[in-house]
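**Student:** Next one to model:
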Amino acid sequence: MSQTTYDILIIGSGPGGYVAAIRAAQLGLKVGVVERQYMGGICPNWGCIPAKALLRSAEIFHYIEHAKDYGLVAEKVGVDIAGVVKRSRGIAAQMSGGVGFLLKKNKVDVIWGPATITAPGKVSVAAPVEPGPKGTLPPGDYAAKNIIIATGARPRVLPGIEPDKKLIWTYFEALAPASVPKSLLIMGSGAIGVEFASFYKAMGSDVTIVELLPQILPVEDEEIADLARKRFEKQGIRILTGAKVSKVAKGTDNVTATVETADGNSQTITADRLIAAVGVVGNIENLGLEKIGVKTDRGCVAIDGLCRTNVPGIYAIGDVAGPPMLAHKAEHEGVICVEAIAGKHAHPMNKLEIPGCTYCMPQVASVGLTEKKAKEAGYEIKVGRFPFIGNGKAVALGEPDGLVKTVFDAKTGQLLGAHLIGAEVTELIQGFVIAMNLETTEEELINTIFPHPTVSETMHESVLAAYGRAIHM
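**Tutor:** Next comes the predicted model:
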């Protein structure tokens, strides 16, 4: 017998799920969340937040090692990896607890356990595998007028290179190492791969990246990716592009990978540990989707612009609903989905306005079309570039290596894309995102006053450069 009937029942408490739940509660809807393992999902527990905590430790250690460059003296510094991991895990616990607090504050019911959709409007929750937070409702059968699938994604596993938690790691193991490996091989140069490369290199590992495609950071602008590669290689990170790991042999405490290159040659690389960072796949299994006829596409739930599946009353948001697999995309979809259910004037998401941020050293951030994609789309474009070396604040920070690149429609002045590399560019990118959302033209950006001295002035100069008006270069 159904214990409670909800307006919305959400399967998954990650960034998409909990944001959707809070927005639904704000709209006066009766809402519940089913979670099987991690309150808050992967992002605060084993993804975005703990990874950034590790990278912050690496960044501080990097600056201490280069204290002399700032006129300072620092002696006998080193890495306490147990302390680094402890700090990261503590922050993860704090964030996860914060999600639980927000759900309780908004009077959202939490049901702990794995969920199966038995029919449209019906969800069965089994006994939990992991213990849940206090005050959760018991497992059982629940009814809901609308069901939102927000089950996220997990690391992609390649046949023959299955993670074993000891020698072959996913991000789970890489986020909580017992020790720093002397050598590390990373498969994949997307955001996860290069972030771990930056962290472990700073911690003292000898790092090699193997990327199947000809460009690292494959979704980024080619010019930005090329600059990133040069910076990584200058740091001592070895990079092999157009290459793949075809076989892995395990030793007692290391792995030997056979790496094949595009020219048909192969080589072997032995490393203490291997991180598989070759993407993620949606968690669509064991939800009952096939039974109720929900369509999937390439391992994800197929949805329309308002997050509706082909089955009335069933929705999907976040990573499980397909790329880009980003927490902020999931959060925004959660709001769109709930407001559509509530009859509000919801707008489908424009994926070209979703920013991407990679917290490697140096940071990379982007939004919109790359220069290549803009040309392929048929635009006549104007491109502006401004290097950090021309910015007083960046030089004062000791961060002169960076670039802001902007792409405009030459006919209308529309900002088509922005691509940044350098210190704190993940904090700068939102200025361009807002500009694109407001349909700002180059004239409005040129006439905007940017504060001095700030790194944000590079954004202004890049726009000026696109129209032959740059001042400081």
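**Student:** CA only for contacts and neighbour counts going forward, please
**Tutor:** OK.
**Student:** for the stretch 101-250 of the chain, what spans make up the strands?
**Tutor:** Per DSSP state E, counting those that start in this stretch, the stretch 101-250 of the chain carries strands over the ranges 109-112, 115-119, 122-125, 140-149, 153-155, 168-169, 183-187, 206-211, 238-241, 243-250.
**Student:** Run through who's touching the fifth one.
**Tutor:** Here strand 153-155 makes contact (Cα atoms under 8 Å, 6 or more residues apart in numbering) with 170, 171, 277, 278, 279, 280, 281, 282, 283, 319, 320.
**Student:** that older thread, reformat the strands of the stretch 101-250 of the chain as a markdown table; add distance to residue 102 and mean neighbour count.
**Tutor:** Below are the strands of the stretch 101-250 of the chain laid out as a markdown table (distance: least, Cα to Cα, whole Å; neighbours: other Cα atoms under 10 Å):
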| stretch | distance to residue 102 | mean neighbour count |
| --- | --- | --- |
| strand 109-112 | 11 | 25 |
| strand 115-119 | 22 | 20 |
| strand 122-125 | 22 | 20 |
| strand 140-149 | 19 | 22 |
| strand 153-155 | 23 | 18 |
| strand 168-169 | 33 | 22 |
| strand 183-187 | 37 | 24 |
| strand 206-211 | 39 | 23 |
| strand 238-241 | 43 | 18 |
| strand 243-250 | 43 | 18 |
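**Student:** Which one of those strands lies nearest to residue 385?
**Tutor:** Among the strands of the stretch 101-250 of the chain, the nearest to residue 385 by Cα to Cα is strand 238-241 (25.8 Å).
**Student:** all helices of the stretch 301-450 of the chain, in order?
**Tutor:** 327-341, 371-376, 392-397, 425-437, 442-446 (DSSP state H, counting those that start in this stretch).
**Student:** hmm, back to that, closest one to residue 411 out of the contacts of strand 153-155, please.
**Tutor:** Closest approach to residue 411 among those (Cα to Cα): residue 319, at 36.1 Å.
**Student:** To check against the first, give me the structure of this:
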Amino acid sequence: MAENYDVIVLGSGPGGYVAAIRCAQLGLKTAIVERELLGGICLNWGCIPTKALLRSAEIFHYMQHAKDYGLVAKGIEADLVAVVKRSRGVAKQLNQGVTHLMKKNKITVHMGTGTLTGPTSLTVKGDKGDEKLSAKHIIVATGARARDLPFAPADGKRVWTYRHAMTPAEMPNKLLVIGSGAIGIEFASFYNDMGSEVTVVEMLDRIVPVEDKDVSAFLEKSLTKQGIAIKTGAGVEELKVSDKGVSARIKLKDGKIENGEFSHVIVAVGIVPNTESIGVEKLADMDRGFIQIDPYGRTKSKGLWAIGDCTPGPWLAHKASHEGVTCAEAIAQELGNKDVHPHPLDRNAIPGCTYCHPQIASVGLTEAKAKEAGYEVKVGTFPFIGNGKAIALGEAEGFTKTVFDAKTGELLGAHMVGAEVTEMIQGYTIGKVLETTEAELMQTVFPHPTISESMHESVLAAYGRALHI
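**Tutor:** Below is the predicted model of the structure:
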């Protein structure tokens, strides 16, 4: 006989486990099904452990530049094994934290591979054999995985995905990174700081192509200065893998062919949704494997919902978590809870962060996208070299850029590159959610000395009122 719940969540990543917790908070009998590790890819093999790696690389970078701060540091070297061990320890700690949260919220955990047998039923194949579960509602949160190159699938030895790159058996001496999105650029930055010779190949005409073009140009200049070779408008046409390394055939922007020898390759060319073997194809509309949903997470089948990386992008952990809460509240509302009032997701108010060196962060429309959308814009940019705190930190490289609707003063987008911008972007994100205009931002008092003052100055600059440039 099937075990019955109000809600079953299939997948326990940042979308799934948050959705389960919110369901439980709303008094719903909730279960979660996970085939591997609670916390999913983000917590165990993505966002969190990569930030631990990048923090080690950042400290190593500062130690190597100690003299810039009037300090002396000798005999500096990196212990790759210890760096990876620390990263895995951080992931383990947070995995245990999610386990605790499941118990605290009385969420039943079924470990095993879940397969839908209908919109509101599934089977779980695990250590207990086959379990049949049913619920009034099911939320699919199965996430996604790295996309392989068809001519050179990842082998974990010479050709890596992000997962292999987080637990390397050896330090690459010459690394090729294919793709310059957030994952590719973060690993390029990490391994460059750790001492590898790094080359990045990007098919489009600029790196981090979803960002504002000024951010892309600044970051490329900065990474090149740090020693990373960047080839845009280029494509890897062939990889020949041997026990000793990888030979790459690269077609450059001008059509010429360049052959290169590398010790390792990281493939960061996108993701594939984990939807092909869970029984969802007949229950939901699909587009290239992604489950199509309404703004609250509903599929075309009553009782079946989906969130996170198995649905349309942006494919970000915080977007998945937000969708999880929205979905849980919409389900509770359908089940008769009159005290919840879910709001549809505003995709223009989802911040994006990339933790390379220097960091980049953004929210809303780029200048180009705003113009494409028909806006007449006012744009302000303020360089970190005009910010006292940035200079004092020795981090005067970077800028803040804001884009406004010239007619209404609406904040359309904000784009930042430099130290700690991933922590500051949320100020603009809150501003967008509150539908702020330049007037409120101008009247806001920013603390001194902080790098956040560059946010204020960029707003002032958009209206010809910047004070420190």
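**Student:** what TM-score do we get after superposing?
**Tutor:** The TM-score (TM-score structural alignment, normalised by the length of the second structure) is 0.98; 463 aligned residues with a Cα RMSD of 0.9 Å.
**Student:** returning to what we had before: go through the contacts of strand 153-155 of the first structure and flag which are in strands.
**Tutor:** With strands taken from DSSP state E, the overlap with these comprises 280, 281, 282.
**Student:** could you flag which of the residues you listed are buried?
**Tutor:** Neighbour counting with 16 or more other Cα atoms under 10 Å marks 280, 281, 282 as buried within those.
**Student:** Make CSV out of the residues you listed and add distance to residue 272 of the first structure.
**Tutor:** Converted to CSV, these look like this (distance: Cα to Cα, whole Å):
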residue, distance to residue 272 of the first structure
280, 24
281, 26
282, 29
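**Student:** Closest one of those residues to residue 400 of the first structure?
**Tutor:** Distances from residue 400 of the first structure to those, taken by Cα to Cα, are shortest for residue 280, at 34.3 Å.
**Student:** The closest residue to residue 16 of the second structure other than its chain neighbours: how many residues sit nearby?
**Tutor:** Distance criterion Cα to Cα, 6 or more residues apart in numbering; nearest residue to residue 16 of the second structure, sequence neighbours excluded, is residue 141 at 5.3 Å. Residue 141 of the second structure has 30 neighbouring residues, counting by other Cα atoms under 10 Å.
**Student:** cool, residue 470 of the first structure as well?
**Tutor:** 17.
**Student:** so can I have JSON lines of the strands of the stretch 101-250 of the first structure showing distance to residue 420 of the first structure?
**Tutor:** Output for these, formatted as JSON lines (distance: least, Cα to Cα, whole Å):
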{"stretch": "strand 109-112", "distance to residue 420 of the first structure": "40"}
{"stretch": "strand 115-119", "distance to residue 420 of the first structure": "41"}
{"stretch": "strand 122-125", "distance to residue 420 of the first structure": "45"}
{"stretch": "strand 140-149", "distance to residue 420 of the first structure": "34"}
{"stretch": "strand 153-155", "distance to residue 420 of the first structure": "27"}
{"stretch": "strand 168-169", "distance to residue 420 of the first structure": "30"}
{"stretch": "strand 183-187", "distance to residue 420 of the first structure": "24"}
{"stretch": "strand 206-211", "distance to residue 420 of the first structure": "22"}
{"stretch": "strand 238-241", "distance to residue 420 of the first structure": "21"}
{"stretch": "strand 243-250", "distance to residue 420 of the first structure": "26"}
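**Student:** Just tell me which of those ends up closest to residue 5 of the first structure.
**Tutor:** Using Cα to Cα, the nearest of those to residue 5 of the first structure is strand 140-149, at 4.6 Å.
**Student:** against the second structure, where does the closest one fall?
**Tutor:** Matched against the second structure by TM-score structural alignment, strand 140-149 of the first structure falls on residues 131-140.
**Student:** average offset between that stretch and the first structure?
**Tutor:** Superposing on the first structure places stretch 131-140 of the second structure at an average distance of 0.4 Å from its equivalents, by mean Cα distance after the TM-score superposition for the first structure.
**Student:** Give me the most central residue, the first structure.
**Tutor:** residue 326 (4.5 Å; Cα atoms, centre = their mean).
**Student:** Enumerate every residue touching that residue.
**Tutor:** Listed by Cα under 8 Å, 6+ apart, the contact partners of residue 326 of the first structure are 318, 319, 356.
**Student:** What's the first one aligned with over in the second structure?
**Tutor:** By TM-score structural alignment, residue 318 of the first structure lines up with residue 308 in the second structure.
**Student:** same deal with the last one?
**Tutor:** Under the alignment by TM-score structural alignment, residue 356 of the first structure pairs with residue 352 in the second structure.
**Student:** okay, now its match: neighbour count?
**Tutor:** Residues lying near residue 352 of the second structure (other Cα under 10 Å) number 22.
**Student:** Same check on residue 226 of the first structure?
**Tutor:** For residue 226 of the first structure, using other Cα under 10 Å, the count is 15.
**Student:** which of the ones in strands among the contacts of strand 153-155 of the first structure lies closest to residue 406 of the first structure?
**Tutor:** Among these, residue 280 lies closest to residue 406 of the first structure (Cα to Cα), at 29.8 Å.
**Student:** so who does the closest one touch?
**Tutor:** Neighbouring residues of residue 280 of the first structure by Cα under 8 Å, 6+ apart: 153, 154, 155, 156.
**Student:** For my notes, please list these in JSON lines and give distance to residue 93 of the first structure for each entry.
**Tutor:** Supplementary listing: these in JSON lines, determined by distance: Cα to Cα, whole Å:
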{"residue": "153", "distance to residue 93 of the first structure": "20"}
{"residue": "154", "distance to residue 93 of the first structure": "20"}
{"residue": "155", "distance to residue 93 of the first structure": "21"}
{"residue": "156", "distance to residue 93 of the first structure": "25"}
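**Student:** Nearest to residue 96 of the first structure, out of the helices of the stretch 301-450 of the first structure?
**Tutor:** Among these, helix 327-341 sits nearest to residue 96 of the first structure (Cα to Cα), with 14.5 Å.
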